[in-house]
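> Attaching a predicted model along with its sequence, questions to come.
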Amino acid sequence: MRRLIVFFGTLLLSACEGRQSVLYPAGRDAQDVLALIWLMFGGAVLLWFLLGVIFVYVTRVKPREMPRRWGEALIIGGGVIFPVILLGALLTYSLPMMKPQRAAEEGLKAHITAEQWWWRVEYELPDGRRITSANELRLPTGRRTGLVLNAHKVIHAFWVPALGGKVDMIPGRETYLSFLPEEPGIYRGQCAEFCGASHALMAFETVVMTPENYEAWLKAEAADAAKPASGEAYRGAEVFAREGCGGCHTVRGTQAQGQVGPDLTHVGSRKSLGAGILAMSEDDLSRFIAHTEEIKPEVAMPGYDHLTPDDLRALAAYLKGLT
């Protein structure tokens, strides 16, 4: 019995804390989802207890033949009337939660497209212009931001457990979600729909900032890429151009205008690399560039293991300097 208690207790406590947990909400929508979870869990426990009491009563306390009238009342009451009342009450409580999670304040909108296996993120400004980023979402506290979701090739699902619910992303069809974050911090998001070989390696960071910091970041994000700040970074820019990286990637302010892969204009300022799977460091940049297909199976980008260690270090220094 003690071993069973320890085993099930461990299951209950595992994965219940951290920046990717529904049990630690950091936004209004996640709080509503958690309240609904506890309500349904409490109702399930109560129903299980009542059924257990009835079962023990009819099989142990008074095991006798049940009158037909009682049996019909149990079937109709427990099988029809009770579920209708329970589900009706649950829908009445939960459906009003959905509308605000689909709306957004004027001027705060981000377009997110799920690729294989990374995230294209575009921030829409009030004048209609868009600022393109990748594999990271930034949001201000205290304001509801609308997310316009789409996908390329296959179905994905967008989910940041600490900020709200999940929504499918379907090729050719826009779906909608919105977040109202309340606590600054970095929260992990994940694709929640199996989408291929690197599905488990398709994560992203959601950075929640104060409104003042968000506005300053958005202004900086709209600017062109920083110029190489060292001789090694300058040489890395030459390697970037020589290897044709600009055919797939965009670096605003340079001749690199590719649209196939993630926008790299400010890649060095992001919190993670490779869609949330590596740290944003020069060592990890070098490793990812050289062994891309080993780190992320079936990704479109080939590995550049033919580059010399000096070229890899220079290229990593250039990309890390794009802040």
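Happy to help now that I have it.
> Every contact and neighbour count from this point should use C-alpha atoms.
Noted.
> what's the residue closest to the geometric middle of the chain?
In the chain, the residue lying closest to the centroid (CA atoms, centre = their mean) is residue 189, at 2.5 Å.
> Contact partners for that one?
Counting by CA atoms under 8 Å, 6 or more residues apart in numbering, residue 189 touches 20, 158, 159, 160, 161, 203, 204, 205, 206.
> Among the residues you listed, which one lies nearest to residue 73?
residue 161 (42.4 Å; CA to CA).
> Is that closest one part of a helix or strand, or is it coil?
Of the three states, residue 161 takes coil according to DSSP: H, G, I helix; E, B strand; the rest coil.
> hang on, it packs against residue 21?
Yes: here residue 161 lies in contact with residue 21, judged by CA atoms under 8 Å, at a distance of 5.7 Å.
> And the helices in the stretch 1-150 of the chain?
2-13, 28-56, 68-76, 82-98 (DSSP state H, counting those that start in this stretch).
> I'd like these laid out as CSV, including distance to residue 217 and mean neighbour count.
Putting these into CSV (distance: least, CA to CA, whole Å; neighbours: other CA atoms under 10 Å) gives the following:
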stretch, distance to residue 217, mean neighbour count
helix 2-13, 37, 10
helix 28-56, 23, 14
helix 68-76, 61, 11
helix 82-98, 30, 12
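> I figured residue 214 hits residue 137, correct?
No: the criterion here is CA under 8 Å, and residue 214 misses it with residue 137 at 11.2 Å.
> what about those two, which has more around it?
residue 137 (23 against 17; other CA atoms under 10 Å).
> Got another one to weigh against that:
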Amino acid sequence: MNKRIKMTPLFLLLILSACDLRVLDPASETGRTIGSLIELSFLLMMIVLITVFILFAVFMQKYRAKDYTCIPPDRKENKWFEVTWTVLPILLLVVLAIPAVQATYSLTYKSEAEKGDLEEEGTHIEVTAEQYSFTFTYPNGKESTNDLVLPVDREVTFTLTSEDVVHSFWIPELAGKIDAIPGKETHLQVTPDEVGQYQGKCAEFCGSYHAEMRFTTRVVEEEEFERWREE
């Protein structure tokens, strides 16, 4: 019972912040990298929040007015405090920035020239977004709408574009969001490592039926993927 009481504020905070909890249940190395950054950010935020509330309570108690008719004297400056509350935020930003920059570079799209033949080393899927669906085109010409099938433990490269407005391609458990932009190609690489079914969605408001722009992602074994692709 005590454990539930302790966890309640955390769940309330996540709900109020509109956090998608599936991000914290990753099924790929990319998803785990992003999840680690979210957890680190949350930890730093809680450290700052708790510190501020503790100092607030201490100062309210220590410096509360006892005589409302007198004006308290001016306090001299405290250089130690001023340096501390200037340096600490910088240190916190550095602690967050280092892994964030490392993750950004590790997740950066690698071109075909760097990766070689995508058909031999992985799977290349073209994603076309339009109001209000995603169309997936595989190298052999097979197309599917709102039904994405991926092989487990194989790197997948998505090349995205849009037919109308800006959309955002997102599978919370597998990878971060990436925009699909009219007249421009964007790229995303991910290697799913757990068989299962995951929900994808458009994460950029794109019109009246934006909330219905969802798709199913199925990660299957290699043999099942090849059978499905050749059907």
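Arrived safely. Please read all numbers here as calculations on a predicted model, not as lab measurements.
> Which residue of structure 2 is paired with the residue nearest to the centre of structure 1 in the alignment?
Correspondence of residue 189 of structure 1 to structure 2, assessed by TM-score structural alignment: residue 200.
> Where does its match fall, secondary structure wise?
Element membership for residue 200 of structure 2 (DSSP states H and E) is strand 196-202.
> superposed on structure 1, where does that strand end up, distance-wise?
Its matched residues in structure 1 lie on average 0.6 Å from strand 196-202 of structure 2 after superposition (mean CA distance after the TM-score superposition for structure 1).
> what's the answer for stretch 40-58 of structure 2, then?
Compared with structure 1 after fitting, stretch 40-58 of structure 2 has a mean deviation of 1.5 Å; criterion: mean CA distance after the TM-score superposition for structure 1.
> if we can go back for a sec, which one of residue 161 and residue 21 of structure 1 is surrounded by more residues?
Using other CA under 10 Å, the more surrounded residue of residue 161 of structure 1 and residue 21 is residue 161, with 25 against 18.
> Residue in structure 1 paired with residue 223 of structure 2?
Per TM-score structural alignment, the equivalent position to residue 223 of structure 2 in structure 1 is residue 212.
> Tell me how many other residues crowd that match.
Residue 212 of structure 1 is flanked by 10 other residues according to other CA under 10 Å.
> cool, and the one 3 residues further on?
Residue 215 of structure 1 has 14 neighbouring residues, counting by other CA under 10 Å.
> Shouldn't it be within a helix?
Yes: per three-state DSSP, residue 215 of structure 1 lies within a helix segment.
> What residues does residue 191 of structure 2 make contact with?
Residues in contact with residue 191 of structure 2 (CA under 8 Å, 6+ apart) are 28, 29, 30, 152, 153, 154, 155, 156, 174.
> switch the cut-off to 10 Å
Residue 191 of structure 2 is in contact with 27-31, 122-123, 150-157, 174-175, counting by CA atoms under 10 Å, 6 or more residues apart in numbering.
> same thing with residue 211 of structure 2?
Going by CA under 10 Å, 6+ apart, residue 211 of structure 2 touches 132, 201, 202, 203, 204, 205.
> Highest neighbour count among these?
Neighbours here mean other CA under 10 Å. Within the contacts of residue 211 of structure 2, the largest count is held by residue 202, at 27 neighbours.
> separation between that one and residue 208 of structure 2?
Shown here: residue 202 of structure 2 relative to residue 208 of structure 2, a distance of 13 Å by CA to CA, to the nearest Å.
> quick one: common contacting residues for the two?
Contacts common to residue 202 of structure 2 and residue 208, judged by CA under 10 Å, 6+ apart, are 131, 132.
> rewinding a little: lining up the contacts of residue 191 of structure 2 with structure 1, which overlap?
Checking the contacts of residue 191 of structure 2 against structure 1 (both residues aligned by TM-score structural alignment, their matches' CA atoms under 10 Å), the contacts still present are 27-31, 150-157, 174-175.
> What is the nearest of the residues you listed to residue 54 of structure 2?
residue 31 (34.4 Å).
> separation between the match of residue 189 of structure 1 and residue 217 of structure 2?
7 Å.
> if we can go back for a sec, the strand holding residue 200 of structure 2: what's the following helix or strand?
Downstream of strand 196-202 of structure 2, the next assigned helix or strand under DSSP H and E is strand 214-220.
> Other residues contacting that next one?
27, 132-135, 145-153, 169-171, 174, 192-203, 225-226, 228.
> Just the buried residues of these.
Using 16 or more other CA atoms under 10 Å as the burial test, those include 27, 132-135, 146-153, 169-171, 174, 192-194, 198-203, 225 as buried.
> Leaving out sequence neighbours, find the closest residue to residue 178 of structure 1.
Distance criterion CA to CA, 6 or more residues apart in numbering; nearest residue to residue 178 of structure 1, sequence neighbours excluded, is residue 146 at 4.3 Å.
> what about the one you found, how many residues close to it?
By the criterion of other CA under 10 Å, residue 146 of structure 1 has 22 neighbours.
> which residue lines up with it in structure 2?
Using TM-score structural alignment as the criterion, residue 146 of structure 1 maps onto residue 157 of structure 2.
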